[in-house]
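S.K.: sharing a model prediction with you, sequence too.
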Amino acid sequence: MYVVLLEYIKPLAEVDYALPEHVDWLNKQYEAGRFLASGRQVPRVGGVIIVRPMPRGRLDALLATDPFAQQKLARYRVVEFEATRTAPELAKVNEAVST
């Protein structure tokens, strides 16, 4: 699994202008079953996305399609981890990794 940390590198006014496109992109990733959770950091300096397991190259290619990346509004830090314990709601994610 991955935790993706977005850091805004442009003013919030520019980020807000691209936000509807970014939300559409997020929605497509949820519909495809790729993302588990996402939201703004507090304070609002960027965002966080929790991503299901996938090859790292695939994730990098996917992040490159984010309007925030394409418009150079954010930089991304990807943290990969192996979930060894999860809440019952996430048990299926953990099972998918081990099969």
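M.R.: Received the coordinates, thanks. Residues are numbered from 1 along each chain as shown.
S.K.: rest of the way, CA atoms for contacts and neighbours
M.R.: Noted.
S.K.: for whichever helix or strand Gly39 is part of, list every residue counted as buried.
M.R.: Secondary-structure assignment from DSSP states H and E places Gly39 in strand 35-40. Using 16 or more other Cα atoms under 10 Å as the test for burial, strand 35-40 gives 35, 38.
S.K.: A further structure is provided below for comparison with the first:
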Amino acid sequence: MFVVLLEFATNKSQAAHFMEGHKAWLQRGFDDGVFQLSGSVLPAAGGAVLAHGVTRAELEQRVAQDPFVAEGVVGAKIIEIAPSRASEPLAFLLA
């Protein structure tokens, strides 16, 4: 399981230009069953995505396709988590 931190970068002011592409990228991740949760990092620091069911290499490739990453709107940091406990609704993350 991974947490992808998308931290605003030098080209932050261009976010509006690439927002639709970023939203489409997120939707593909959810449609593919890879993204489990996404949201903003507060206060206005960027975003985060919880990803599951892929290898780090596959996720790195997917993250590179985000228009926000490709256009320097955000920098991406991928954190790998080895879950050992989960609440019942999140038990699937242990697999």
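M.R.: Looks like it came in fine. Keep in mind it's a predicted model, so treat the numbers as computed, not measured.
S.K.: could you get me the TM-score between them?
M.R.: Comparison of the two superposed chains (TM-score structural alignment, normalised by the length of the second structure) gives a TM-score of 0.91, and 95 aligned residues with a Cα RMSD of 1.3 Å.
S.K.: what about Val78 of the first structure, how many residues nearby?
M.R.: Summarising burial for Val78 of the first structure: neighbours were counted as other Cα atoms under 10 Å, giving 17.
S.K.: the strand holding Gly39 of the first structure vs the second structure, average offset?
M.R.: Once the two models are superposed, strand 35-40 of the first structure sits on average 0.6 Å from its counterpart in the second structure (mean Cα distance after the TM-score superposition for the first structure).
S.K.: once aligned to the second structure, how far is the next helix-or-strand element following that strand on average?
M.R.: Following strand 35-40 of the first structure in sequence order, the next helix or strand is strand 46-51 (DSSP H and E). Taken over the aligned residues, the distance from strand 46-51 of the first structure to the second structure averages 0.5 Å (mean Cα distance after the TM-score superposition for the first structure).
S.K.: now for strand 46-51 of the first structure, which elements pack on it?
M.R.: Using 3 or more Cα pairs under 8 Å, 6 or more residues apart in numbering; DSSP states H and E as the contact criterion, the elements in contact with strand 46-51 of the first structure are strand 2-8, strand 35-40.
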